[in-house]
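Student: Got a predicted structure here, sequence first:
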Amino acid sequence: MEHNPSIREEAVILLRRGMPNRAVAEHLGIPRGTVGWWRHEDRKHRGENYVPPTDCPVCTGRHFDRSAYAYLLGLYLGDGHIISKHKQHHLSIFCDASWTGLVDAAEETMRLVMPMPRISRRTRAGCVEVKSYTHHWTCMFPQHGPGKKHERPIVLEGWQQEVVDAHPWAFIRGLIHSDGCRITNWTVRNGKRYEYPRYFFTNKSDDIRRLCTDTLTKVGVQWTVLARGSDPFNVSIARKESVALMDAHIGPKY
């Protein structure tokens, strides 16, 4: 569809003044894609190289919410992944659809760490994928790489370890909210049934489990490893004092 040259001229003027594509499109009553193309052509004509704006803390040195990042790091190591390829860059956190509070928490935490990227939710069978779109998530999570996490080394960089050390409970909460749970076990003694709460963290990666157990030890939580068959995938927290400590800082999923 051809547009009046005066409309295009007005759009370019508004764009050069810093008005967003959406606002220009709404103001002039034309498709947003058309405005985007005019912006691209104007930049090309002027020889301007476009660098997308970013609020990435690693690239800009911007201060960020470290407690929120520690929680998001736990979510990422448990149930997250990053897609980073041509014209497709995003961080995804997968949440059980029944835990609506965790879905909201994942989105809120992404915004606290990097407010600028667009966020969306995609509902799948039994789960919700929360996605934040920017290639800078690879800066924040340098553990990203080809293959599954349990098939490659997972080692925190120095600045990440400093964040975890400063906010250990936020990190543990992220791990439990992704690959952990709080359950009620029971046993029978002398003919009487006894029930007791217990926390589990289950992950195939030796490195991620070690990050979990090292942090649990630092905050005074006693843990054991329960093998599933011959695989020690389960970290168990069952001692009364340690469960009480976990309840005070983590609690059940919601």
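Tutor: Received it, and whenever you're ready, just let me know what you need. Numbering: from 1, shown residues only.
Student: CA only for contacts and neighbour counts going forward, please
Tutor: Noted.
Student: Check which residues of whichever helix or strand I93 is part of are buried.
Tutor: Using DSSP states H and E, the element containing I93 is strand 88-96. Neighbour-count burial for strand 88-96, counted by 16 or more other C-alpha atoms under 10 Å, picks out 89-96.
Student: alright, now check it against this:
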Amino acid sequence: MYDIPTRKRALNLVAQGRSLNSVSKETGISRAAIRSWQTCIEPLRRAGPEADPCCRCRAVPETPADPATYSYLLGLYLGDGCVSRGPRTGYVLRIACADAWPGLIDECVAAVRTINPSNRAARVQAAGCVAVAAYSHHWPCLFPQYGPGKKHERKIALEPWQQPIVDTHPWEFIRGLIHSDGCRITNWTTRIVAGVKKRYEYPRYFFTNVSDDIRELFTDTLDRLGVTWTHCTRDGNPYNISVARKASVALMDAHVGPKY
């Protein structure tokens, strides 16, 4: 179902003398749908605040009703998510989740259903992963980082209404980023003690993302939480963020933990 602004835009183009074919090509809306709007006002009459539950599309835009879940989902989206135009109508949000982490998949589905204005989410099986997918006209409203091309090839910044949500729920944001593009591993090293080589193991968190902006959002949030981090380069590029100090790992364990 198309929202009111989309319908009005299409009908305004037709009112300017444009053909149904040209308007359909520009907007991606079928000619049959546009023709029905010209002859039937009922869809427009039905649509309104009740049919348009997006918190950002109201006369006075609001933040999502569950900001903690939104902060988590924002982290998932910035890591392994994308928003694209749907095949016929609206937009589709997809978040890729590895099959190895069924608990993460369940949590992702729950978060998408909570934030999606239609309260729907589907699991689409692919090779080695599940794409959690959901359709809505309002994903660009809820994730204004949406845009053409890959995220690391364009500017990624939080909107003024998003920053307070992340500031209030920083651990949920960090958890979403780790669940998408991060991991908790057991690292090891060797030391010579009294002439004997001994192996030591210790936990470590990694976050890997090629977008400078997304890594900066991650590290800025870690700074506010008092988590110590370092850059680890890959082929000379600082794609990896490492958290290895004992106190910082303990904080991450308390609020994030390994994938499951």
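Tutor: Received it, and whenever you're ready, just let me know what you need. Only a predicted model underlies this, so the values are computations on that prediction, with no experimental measurement involved.
Student: Could you save the buried residues of strand 88-96 of structure 1 as TSV and add columns showing distance to R209 of structure 1?
Tutor: Putting the buried residues of strand 88-96 of structure 1 into TSV (distance: C-alpha to C-alpha, whole Å) gives the following:
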residue	distance to R209 of structure 1
H89	27
H90	25
L91	22
S92	21
I93	19
F94	19
C95	20
D96	21
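Student: Pick out whichever of these sits closest to W37 of structure 1.
Tutor: For the buried residues of strand 88-96 of structure 1, the minimum distance to W37 of structure 1 (C-alpha to C-alpha) is 21.2 Å, reached by H89.
Student: What does that closest one correspond to in structure 2?
Tutor: Mapped onto structure 2 by TM-score structural alignment, H89 of structure 1 lines up with Y91.
Student: and the gap between its match and C183 of structure 2?
Tutor: From Y91 of structure 2 across to C183 of structure 2, the span is 29 Å (C-alpha to C-alpha, to the nearest Å).
Student: do the same with A111 of structure 2
Tutor: A111 of structure 2 sits at a distance of 20 Å from C183 of structure 2 (criterion: C-alpha to C-alpha).
Student: Who has more neighbours out of these two?
Tutor: Per other C-alpha atoms under 10 Å, whichever of A111 of structure 2 and C183 has more neighbours is A111, with 22 against 17.
Student: Report the contact partners of that one.
Tutor: Counting by C-alpha atoms under 8 Å, 6 or more residues apart in numbering, A111 of structure 2 touches 69-70, 72-73.
Student: and what of D55 of structure 1?
Tutor: D55 of structure 1 makes contact with 62, 114-116, according to C-alpha under 8 Å, 6+ apart.
Student: switch to 10 Å and redo it
Tutor: Residues counted as contacts of D55 of structure 1 (C-alpha atoms under 10 Å, 6 or more residues apart in numbering) are 61-64, 113-117, 136.
Student: and what of R118 of structure 1?
Tutor: Residues counted as contacts of R118 of structure 1 (C-alpha under 10 Å, 6+ apart) are 90, 110-111, 131-134.
Student: now with 8 Å?
Tutor: Counting by C-alpha under 8 Å, 6+ apart, the residues that R118 of structure 1 touches are 132-134.
Student: Y69 of structure 1 too?
Tutor: Contact partners of Y69 of structure 1, counting by C-alpha under 8 Å, 6+ apart, are 109, 113, 163.
Student: Now which residue in structure 2 aligns to it?
Tutor: Using TM-score structural alignment, the partner of Y69 of structure 1 in structure 2 is Y70.
Student: and what of C56 of structure 1?
Tutor: By TM-score structural alignment, C56 of structure 1 lines up with C54.
Student: Any figure for the gap between its match and A33 of structure 2?
Tutor: Going from C54 of structure 2 to A33 of structure 2 by C-alpha to C-alpha gives 22 Å.
Student: between the two, which one's more packed in?
Tutor: Neighbours of C54 of structure 2 and A33, each counted by other C-alpha under 10 Å, are more numerous for C54; the result is 23 against 14.
Student: mind checking which helix or strand A134 of structure 2 is in?
Tutor: Following DSSP H and E, one finds A134 of structure 2 within strand 129-136.
Student: now the helices for structure 1?
Tutor: Along structure 1, counting by DSSP state H, helices occupy 5-16, 21-28, 32-46, 57-60, 66-79, 100-113, 137-140, 158-166, 168-179, 206-218, 240-249.
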